[in-house]
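> Predicted structure and sequence below. I'll ask about it afterward.
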Amino acid sequence: MQNTIIYLIGHYGVGKLTIGKAIVEATTARLFDNHLANNVIFSLIREDGRTKIPERAWDLIMTIRRQALIAIAEIAPRDASFVLTNALMEDDPLDRQCYDEVVATARRRDGIFVPVLLSASDEAHARRIPSLERGERLKMTDAEGAAIVRRTKRLLVVDHSHRLDIDTTTLPAAEAARRIIDHADAIALSRRT
């Protein structure tokens, strides 16, 4: 995998980070988990995974994200690949902006962009959300709150020819990662021919 940006998108607890790590372990890709940017701010405001996050925090997080995308577009080696993660909702204009900025970064690199929409059953979400590891990473741990978000907020509508949808309910992370890598490799092969 070379000069590819894989964007893992899904609700809280769907396995974005776990699958992202599995992709990185299987390739030379670099991981930019959304919490790398989020936690700079979350750690300072003492985000607890349950309390509503102040709106101003998201503006600050976007500044950090944009700087990371500039680094990917302008400084990172041209053959480097990246895995990004995010929970993006259709009704949030900032989320559409996040997505568009990642697409633009892939274009600036003249790279391959692969959006991957991850889903899982309500039961899988309920098991995963309250985990200790999520709490340690300053992620949402309120299973009831996450269920409300899943019921009331639709994931970002992604209309892209490279889109891949994966249900992670029973799929091991390594297998999901392999499907994504194979998909990206097939796109790269078709681009070369």
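Okay, I see it.
> use CA for all of it now, contacts and neighbours both
Will do.
> quick one: Asp122 from Arg163, how far?
Distance, Asp122 to Arg163, using Cα to Cα, to the nearest Å: 23 Å.
> how much space between the residue nearest the centre of the chain and Arg191?
Central residue of the chain (Cα atoms, centre = their mean): Thr85, 1.3 Å from the mean position. Going from Thr85 to Arg191 by Cα to Cα gives 24 Å.
> who's in contact with the closest residue to Arg109 other than its chain neighbours?
Once flanking residues are discounted, Arg109 sits nearest to Ala73: 5.6 Å by Cα to Cα, 6 or more residues apart in numbering. For Ala73, the contact set (Cα atoms under 8 Å, 6 or more residues apart in numbering) comprises 105-106, 108-109.
> Pull out the buried residues from stretch 174-191.
Along stretch 174-191, these residues count as buried under the neighbour rule (16 or more other Cα atoms under 10 Å): 174, 176-177, 180-181, 183-185, 187-188.
> what's the answer for stretch 151-162, then?
155-156.
> Can you pull out the residues in contact with that stretch?
Residues contacting stretch 151-162 (Cα under 8 Å, 6+ apart): 10-11, 87-91, 95-96, 113-115, 187.
> switch to 7 Å and redo it
With Cα atoms under 7 Å, 6 or more residues apart in numbering as the test, stretch 151-162 has contacts from 10, 88-90, 114-115.
> which among the residues you listed end up buried?
Buried residues within the contacts of stretch 151-162, counting neighbours by 16+ other Cα under 10 Å: 10, 88-89, 114-115.
> and here's the other structure:
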Amino acid sequence: MADASGAVLIDNHLINDPVFTAIGANGRDPLPGLAFKLAGRIGEIVREAVLCAPNDLDHIFTNWLSDTERDAELYRQIRDLAQARDARFVPVWLTCQRIELTRRVALSDRQERNKLRDPATLIEALDRNATLPPPTDALLLDTTDTSPTESARRILTFAGQNSRLGQP
């Protein structure tokens, strides 16, 4: 999607991987709680850097947000960041059936970025943490049977109606 739109991708692994790499994360073993606290500090710096970006530069933020006050606050910070930049904010909530998520989590390409790769740990995390409910203005997109290319097309079409993203 970033390639198709020219936007900068700020995914959670851009922020998490420096910490995950330093602590020896392997995508299978549990991470120490401090890992996410440290990654949160990196996230603060990245969001501050986005404030310095040219106004015509769009950003795509991705993350799994659980239904916790911490993640609700992160969502608000990203929405506020768009407002501070005078940029349009286009929330997109992706869903996927569990059986497909467990198939995808074990794919080899996830190893490149210190991503979770253990299906049992994924199911445990999903059972422990409900997803943050989508805001009323979000695009809801079930990706279970949708290719990444088609998902990106749908998002860019929606965003093109709501922001600079997706416009020629």
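Yep, that arrived. Predicted, not measured: the structure shown is a model, and the values here were computed from it.
> Please state their TM-score.
Remark: TM-score between the superposed chains equals 0.91 [TM-score structural alignment, normalised by the length of structure 2]; 164 aligned residues with a Cα RMSD of 1.5 Å.
> how about the residue nearest to the centre of structure 1, secondary structure?
Put simply, Thr85 of structure 1 is strand when judged by DSSP: H, G, I helix; E, B strand; the rest coil.
> Could you pull up the residues touching it?
7-9, 16-17, 32-34.
> try 10 Å
Thr85 of structure 1 makes contact with 6-10, 15-17, 19-20, 31-35, 115-116 under the criterion Cα atoms under 10 Å, 6 or more residues apart in numbering.
> After alignment, which residue of structure 2 pairs with it?
Using TM-score structural alignment, the equivalent of Thr85 of structure 1 in structure 2 is Thr62.
> and the top strand by length along structure 1, how far from structure 2 on average?
Of all segments of type strand in structure 1, defined using DSSP state E, the longest is strand 112-119. Following superposition, strand 112-119 of structure 1 is found to deviate from structure 2 by 0.9 Å on average (mean Cα distance after the TM-score superposition for structure 1).
> Where in structure 2 does that strand fall?
Going by TM-score structural alignment: strand 112-119 of structure 1 matches residues 88-95.
> Just give the closest residue to Asp122 of structure 1, not the sequence neighbours.
Closest to Asp122 of structure 1 by Cα to Cα, 6+ apart is Ala147, at 7.4 Å.
> could you say which helix or strand contains the alignment partner in structure 2 of that neighbour?
Ala147 of structure 1 maps onto Ile123 of structure 2 when the alignment is built from TM-score structural alignment. Using DSSP states H and E, the element containing Ile123 of structure 2 is helix 119-128.
> how far is that helix from where the chain is centred?
Taking Cα atoms, centre = their mean, to the nearest Å, one finds the center of helix 119-128 of structure 2 at 18 Å from the center of the full chain.
> average distance between that helix and structure 1?
Relative to structure 1, helix 119-128 of structure 2 is 1.8 Å off (mean Cα distance after the TM-score superposition for structure 1).
> Could I get the full set of helices for structure 1?
16-26, 34-45, 55-74, 93-108, 122-128, 132-136, 143-152, 173-192 (DSSP state H).
> could these be laid out in CSV, adding distance to Val158 of structure 1?
Shown next, in CSV, are the helices of structure 1 (distance: least, Cα to Cα, whole Å):
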stretch, distance to Val158 of structure 1
helix 16-26, 16
helix 34-45, 18
helix 55-74, 20
helix 93-108, 9
helix 122-128, 22
helix 132-136, 26
helix 143-152, 17
helix 173-192, 16
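> Most tightly packed of those helices?
Ranked by mean neighbour count under mean count of other Cα atoms under 10 Å, the helices of structure 1 are led by helix 16-26, which reaches a mean of 20.
> Map Ala152 of structure 2 across to structure 1 for me.
Counting by TM-score structural alignment, the partner of Ala152 of structure 2 is Ala177.
> How about the contacts made by the closest residue to that match other than its chain neighbours?
Nearest non-adjacent residue to Ala177 of structure 1, counting by Cα to Cα, 6+ apart: Ile23, 5.0 Å away. For Ile23 of structure 1, the contacting residues are 6, 17, 29-31, 82-83, 173-181, by Cα under 10 Å, 6+ apart.
> Identify the residue range in structure 2 corresponding to stretch 5-13 of structure 1.
Under TM-score structural alignment, there's no match for stretch 5-13 of structure 1.
> picking that back up, list the buried residues for the match of strand 112-119 of structure 1?
Neighbour-count burial for stretch 88-95 of structure 2 [16+ other Cα under 10 Å]: 89-93.
> One more: stretch 73-88 of structure 1?
Buried residues in stretch 73-88 of structure 1 (16+ other Cα under 10 Å): 73, 80-88.
> Out of those residues, the closest to Ile129 of structure 1 would be?
Closest approach to Ile129 of structure 1 among the buried residues of stretch 73-88 of structure 1 (Cα to Cα): Ala87, at 13.5 Å.
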